[in-house]
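**Q** how does the following fold in three dimensions:
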Amino acid sequence: MSRLRIVPPADDAALRDWRHVHNTVIPTHALSLDDARERAARHRLEVAHLDGALVGCSTVRPPVDGTATVIARVLAPYRGRGHGTELYARGLERARQLGAETVETVVLASNEDGLRFALRNGFVETERYLLPGDTIPWIDLRLA
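**A** As a prediction, the model looks like this:
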């Protein structure tokens, strides 16, 4: 049985993989490689591969005032196989290790799979909003 290999991006090639998943799942907020490098300096990023194929990525924003943000992204062909659950569990564990008392996530409203995943995993919607220039709302959710 194949196992998901999840590691922090250690170089630009791995950051490109993280960025590819991010930009595919969140096409309205495409990031450059420099953006990904900046995020890697502030957040805990991971990239997931299965038998050499890029599957997904995650972001853990360290706690601010006790609240961390955990985001798991999985490319559409790999959804429904437990990869998001594994990425999310690792992110949740990391957030708690960093001292999070509360965990939030954010989902682009057009990502129906991601929203269903968050709701199934105990998150409740707290806010919907548009960023300047966006046409698709973002949804903030908090782990109940």
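**Q** for the rest of this, base every contact and every neighbour count on C-alpha atoms.
**A** Will do.
**Q** tell me which stretches of the chain form strands.
**A** With strands called from DSSP state E, the chain shows them at 4-7, 44-50, 53-64, 67-74, 102-108, 123-129, 138-143.
**Q** packing partners for the first one?
**A** Just to be clear, that refers to strand 4-7. If you count contacts as 3 or more CA pairs under 8 Å, 6 or more residues apart in numbering; DSSP states H and E, strand 4-7 packs onto strand 44-50.
**Q** buried residues in the strand it packs on, which are they?
**A** Neighbour counts over strand 44-50 (16 or more other CA atoms under 10 Å) mark 44-49 as buried.
**Q** next, the angle from that strand to strand 53-64.
**A** Angle of strand 44-50 versus strand 53-64, following axes from the mean of the first three to the mean of the last three CA atoms, to 10 degrees, is 160 degrees.
**Q** here's the other one to compare against:
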Amino acid sequence: MRCRACSRSESGRSSANWSTGLPPQSDSRRGVIRIALRKTMTVEIQQVSEVTEEIVAAFARLVPQLSRSAAPVTVETLRNVVGCPANTLFVARLDGRVVGTLTLVVFPILTGVRAWIEDVVVDAEARGQQAGAALTRAAMDRAAELGARTVDLTSRASREEANRLYRRLGFEERDSNLLRYTPSIRV
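**A** So this is what the prediction gives:
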């Protein structure tokens, strides 16, 4: 069993055609889909393949909305995420502005290729515009394209709207314990 995520082209990304449940508009750029919404707003889902000043600024704005304890996002951090062959970093744009992000991690284990969705955040001002749904659908489609048997995610119980969205998209609660170990930083 070979993980297709580890067999990417030299560019580090393969082209994708995401089904989002809404009619897409074609775009000649790879890894982009546009979804027309009410009031002429357009959601565009894009795979990040290059860390630009715009991307750094967007993540500096978005990550604090996801986690108050997260370290500030740096160019190096973003390059590490984008450069890891197991990761696909998506951004959502509304009328060209980055308003959300999602990281898909796909990895092979003995029982098959698995996927995790991590670090999903949509700017508070853009919520309710389908950016979260479009990001999640793009990640689900990409995971399937890479041969993942399952896609998992975690979401705090307090994120009621996000949890409703995930259930609407087909995610089910698992009878499992989520355990975390935080290694001590030793000097």
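**Q** start and end of stretch 99-112 of the first structure, how far apart?
**A** 30 Å (CA to CA, to the nearest Å).
**Q** neighbouring contacts of that stretch?
**A** Contacts with stretch 99-112 of the first structure, where a contact means CA atoms under 8 Å, 6 or more residues apart in numbering, come from 25-26, 62-63, 66-71, 92, 95, 114-115, 118, 123, 136-143.
**Q** Produce a ChimeraX select command limited to the buried residues of those.
**A** To isolate the buried members of the contacts of stretch 99-112 of the first structure in ChimeraX, using 16+ other CA under 10 Å:
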select :25,26,62,63,67,68,69,70,71,92,95,114,115,118,123,138,139,140,141,142,143
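**Q** distance to Ala13 of the first structure for the strands of the first structure - can I get that in a markdown table?
**A** Formatted as a markdown table, the strands of the first structure follow (distance: least, CA to CA, whole Å):
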| stretch | distance to Ala13 of the first structure |
| --- | --- |
| strand 4-7 | 13 |
| strand 44-50 | 11 |
| strand 53-64 | 12 |
| strand 67-74 | 18 |
| strand 102-108 | 26 |
| strand 123-129 | 33 |
| strand 138-143 | 28 |
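**Q** for these, which one sits closest to Asp34 of the first structure?
**A** Closest to Asp34 of the first structure of the strands of the first structure is strand 44-50 (CA to CA; 14.3 Å).
**Q** what's the closest one aligned against in the second structure?
**A** Mapping strand 44-50 of the first structure onto the second structure (TM-score structural alignment) gives residues 88-94.
**Q** same thing with stretch 80-97 of the first structure?
**A** Under TM-score structural alignment, stretch 80-97 of the first structure corresponds to residues 128-145 of the second structure.
**Q** tell me how far that stretch is from the chain's mean position?
**A** The chain centre lies 7 Å from the centre of stretch 128-145 of the second structure; the measure is CA atoms, centre = their mean, to the nearest Å.
**Q** which residue of the first structure sits farthest from its center?
**A** In terms of distance from the mean C-alpha position of the first structure, Met1 ranks first, at 25.0 Å (CA atoms, centre = their mean).
**Q** any idea how far it is from Tyr88 of the first structure?
**A** Distance, Met1 of the first structure to Tyr88 of the first structure, by CA to CA: 21 Å.
**Q** now do the helices in the second structure.
**A** Using DSSP state H, the helices of the second structure run over 53-66, 75-83, 131-145, 160-168.
**Q** could you look over those helices and pick the most buried one?
**A** Most buried of those, by mean neighbour count (mean count of other CA atoms under 10 Å): helix 131-145, with a mean of 23.
**Q** give me the nearest residue to Thr136 of the second structure, chain neighbours excluded.
**A** Among residues not flanking Thr136 of the second structure along the chain, Leu102 sits closest, at 7.5 Å (CA to CA, 6 or more residues apart in numbering).
**Q** pull the number of nearby residues for the one you found.
**A** The number of residues packed near Leu102 of the second structure is 22, by other CA atoms under 10 Å.
**Q** contacting residues for it?
**A** With contact taken as CA under 8 Å, 6+ apart, Leu102 of the second structure is in contact with 89-91, 117-121, 135-136, 139.
**Q** what's the answer for Glu46 of the first structure, then?
**A** Residues in contact with Glu46 of the first structure (CA under 8 Å, 6+ apart) are 6-9, 18, 57-59.
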